[in-house]
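Trainee: coordinates only, sequence not included:
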């Protein structure tokens, strides 16, 4: 069992809020985490899987059911299956508050952000805290072992993929995961979307990992209209499968790139879509650098404290920074990402740091040692950068 670093944070949120929502894609470990928490609690929480017809039937009269379990934490898994519960939860939470149960009433698990946030933003405002659960990150495995880090990069962070008995078994799991999402899960979130078209789009995004989003080009390649591409991209983002990283947009008198960069969030899914089954396959593929960049970004953002905003920076004149982490619109980390064991940075990185007046400047590379690249730039390992950000 690999203990998740978010367990303590979710426990703390349950001690502070009536409801806590844990968001993450399917199979990322939300249910396992909830059951771990439940095993330590008294009285024993009530667990309901809302994909189960039996558990759905228990909530035919939800208010009566919740009243039947006073002073117990109620875990609602796959809440997007019954979004109508949100309007009911508000009244239940307020009644329980008046009865003395101020916190720890509901733990809500969801596999999509759009429906969950849209429903709860109005009805549960001020009553719920959210925490996103990603796949395993580097600090949750053995961060001192380069081999473990490389395996996580290849297989991705989904527990069943990372812990598979072989690379081939891991790839089979990921391919099945992709098929299941396309054929079963995606159709429940809107009008019928052709699985073949969506898979082609997903694969195109894998080939252009970390590239700037060009709706017109994707539409032309898929023979669909740009608004349709936009809808598909937004759906994959709402399902927490891709990330669009926005460009920094402050007013510094420079011509800034406006299109976001798009990453498939799990490196293992990127490699599965490209049929890369081993590290040898990956090292010889043109996507290797972009894949490493996406892997590093997802790991860094998995430990990002609240109140910090991630961006990238690029000007038409060539100044470029892979990742900018901003705090209070004043303090900024500028982070360049390199796969090389002997990293260097371009003039464009220094120009970008000057434009942004970066507070600190780092290069995250695949090695383990910390060393200066220049007077202002330090090369660090991924685990060290994660620890640096989490303490900021």
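Mentor: Happy to help now that I have it. Everything quoted here is computed from the prediction, not taken from an experiment.
Trainee: going forward, measure contacts between C-alpha atoms and count neighbours the same way
Mentor: Will do.
Trainee: which residues of the stretch 51-200 of the chain fall in helices?
Mentor: Secondary structure of the stretch 51-200 of the chain by DSSP state H, counting those that start in this stretch: the helices cover 53-58, 62-67, 85-98, 113-123, 146-155, 159-162, 167-180, 195-207.
Trainee: Would you mind confirming that residue 6 is in contact with residue 134?
Mentor: No. Contact between residue 6 and residue 134 fails when scored by CA atoms under 8 Å: they sit 9.5 Å apart.
Trainee: Looking at those two, which has the bigger crowd around it?
Mentor: Shown here are residue 6 and residue 134; by other CA atoms under 10 Å, residue 134 has more neighbours (23 against 17).
Trainee: list the helices and strands the one helix or strand residue 263 maps to packs on?
Mentor: Applying DSSP states H and E as the criterion places residue 263 in strand 261-264. When contacts are defined as 3 or more CA pairs under 8 Å, 6 or more residues apart in numbering; DSSP states H and E, strand 261-264 sits against helix 195-207, strand 242-245.
Trainee: Presented hereafter is structure B, for comparison with structure A:
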């Protein structure tokens, strides 16, 4: 077991809100975290993928009335969409009886469906949190290359060997394609969706080119959009929006697309060792996506991520606009040289960045010209955690 940042986040949310929705892809550790929390207080746990547990909630109010005062944990809650209306009444009833916080912990792996259902029924009664795969500052900086190669799904990361890890990820992909996605309703051939997912991995971190993807798969651009929406909804792919506030600039308006877990990128491309990864053209995009996901996860809640690119060549791999108003301009490079192009500084000026950071493959914290600071990934995560804890978004010295 590794200590997860999400553990304290969920505990704090339960102390402040009646219901907490914890979102994350399957096998990311949500159930383990929930059962750990259940061990600290009176709780009941139901897995709504089990027919027996769904039958318990055939008359939800009858059962839930008896659990007042306990934390009710409902796993894969999107399996019973009709339950949300009952939860609203249960929360209101419990409030009248003096149980105002920490009543329900809802776990889900399909964000759009779950958010839509809960937003309609539980407005003002629920807090949303996302649980990412394992992060570098959870497993230790000495495991950087293992985490990058294998990805952050706990069973993949902790496998006995790289081969065992790759086998786990192959099984994970197959299960999603053959069981989990069809269970959500879309009738998409598994082989077609696997090809689409693999095409995204080959283009890791590139601009979305729906026309090229459609041509490669022999489908329409509208169908490509539907496939992409599905993988984004399952929190397996990130669609990173372009920065859009410089109206006077000729900005790139297409989003960038990343397969969110680096281990899945490598499994889709058949890269089972660090040597094979380092010799593959995707190495730069894979490193960028790996760092980008870690940085976004470490940022304070409410942070908005973007990228920036102009037709003139000014570019930023990642912009983090923190709730404090601070704007972090971040370049990600798999290099040991703490240098950036002139286009980085032009872009940082365009967006009025308050902080300039280069995340690189070196081992030292190096101050560079024009306010730029070059940092290893672990140190950059530490700065973002500090900004989170301080609540101000400032960059510590």
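Mentor: Nice, I can see it. Owing to the predicted nature of the structure, the values given are computational and were not obtained by experimental measurement.
Trainee: I'd like to know which of the helices of the stretch 51-200 of the first structure is closest to residue 343 of the first structure.
Mentor: helix 146-155 (16.9 Å; CA to CA).
Trainee: ok, and what's touching that closest one?
Mentor: 136-138, 141-143, 161-162, 167, 170-171, 267-269, 271, 277-279, 282, 292, 295, 367-368 (CA atoms under 8 Å, 6 or more residues apart in numbering).
Trainee: Give the ChimeraX command for selecting the buried subset of those residues.
Mentor: In ChimeraX, this line selects whichever of those come out buried by 16 or more other CA atoms under 10 Å:
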select :136,137,138,141,143,161,162,167,170,171,267,268,269,271,277,278,279,282,292,295,367,368
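Trainee: how close does residue 120 of the second structure get to residue 184 of the second structure?
Mentor: 20 Å (CA to CA, to the nearest Å).
Trainee: and what of residue 228 of the second structure?
Mentor: Distance of residue 228 of the second structure to residue 184 of the second structure, given as CA to CA: 15 Å.
Trainee: Pick out whichever of the two has more residues nearby.
Mentor: Per other CA under 10 Å, whichever of residue 228 of the second structure and residue 184 has more neighbours is residue 228, with 22 against 13.
Trainee: Just say helix, strand or coil for the more buried one.
Mentor: The three-state label given to residue 228 of the second structure by DSSP: H, G, I helix; E, B strand; the rest coil is helix.
Trainee: For the strand holding residue 263 of the first structure, give the aligned segment of the second structure as residue numbers.
Mentor: Matched against the second structure by TM-score structural alignment, strand 261-264 of the first structure falls on residues 256-259.
Trainee: So which of the helices and strands packed on strand 261-264 of the first structure is the most surrounded?
Mentor: Of all these, strand 242-245 has the most neighbours on average by mean count of other CA atoms under 10 Å, namely a mean of 20.
Trainee: check the fit of that one onto the second structure and give the mean distance.
Mentor: Here the mean offset of strand 242-245 of the first structure against the second structure after fitting is 0.4 Å, by mean CA distance after the TM-score superposition for the first structure.
Trainee: who does that strand touch, helix- and strand-wise?
Mentor: Strand 242-245 of the first structure packs on helix 226-238, strand 261-264, strand 308-314, going by 3+ CA pairs under 8 Å, 6+ apart.
Trainee: again, 7 Å this time
Mentor: Applying 3 or more CA pairs under 7 Å, 6 or more residues apart in numbering; DSSP states H and E, one finds that strand 242-245 of the first structure makes contact with strand 261-264.
Trainee: Other residues contacting the strand it packs on?
Mentor: Contacts to strand 261-264 of the first structure, defined as CA atoms under 7 Å, 6 or more residues apart in numbering, come from residues 206, 209-213, 241-246, 270, 294.
Trainee: so where do the strands sit in the second structure?
Mentor: Using DSSP state E, the strands found in the second structure span residues 19-23, 43-47, 71-75, 104-108, 126-130, 237-240, 256-259, 304-309, 315-321, 327-332, 355-359, 366-367, 372-375.
Trainee: Output those strands in CSV; the columns should cover distance to residue 218 of the second structure.
Mentor: CSV is the format used below for the strands of the second structure (distance: least, CA to CA, whole Å):
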stretch, distance to residue 218 of the second structure
strand 19-23, 33
strand 43-47, 39
strand 71-75, 38
strand 104-108, 33
strand 126-130, 35
strand 237-240, 21
strand 256-259, 20
strand 304-309, 30
strand 315-321, 31
strand 327-332, 34
strand 355-359, 38
strand 366-367, 49
strand 372-375, 43
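Trainee: can you tell which of those strands is closest to residue 247 of the second structure?
Mentor: Comparing the strands of the second structure by CA to CA, strand 304-309 comes nearest, at 12.8 Å.
Trainee: Tell me the residues of the second structure aligned with stretch 307-324 of the first structure.
Mentor: Mapping stretch 307-324 of the first structure onto the second structure (TM-score structural alignment) gives residues 302-319.
Trainee: Quick one: distance of that stretch to the chain centre.
Mentor: From the chain centre to the centre of stretch 302-319 of the second structure is a distance of 19 Å (CA atoms, centre = their mean, to the nearest Å).
Trainee: Equivalent analysis for stretch 306-325 of the second structure, please.
Mentor: The chain centroid and the centroid of stretch 306-325 of the second structure are separated by 19 Å, computed with CA atoms, centre = their mean.
Trainee: ends of that stretch, how far apart?
Mentor: End-to-end distance of stretch 306-325 of the second structure (CA to CA): 14 Å.
Trainee: Could you do stretch 20-31 of the first structure as well?
Mentor: End to end - CA to CA - stretch 20-31 of the first structure spans 14 Å.
Trainee: Thank you kindly, that will do.
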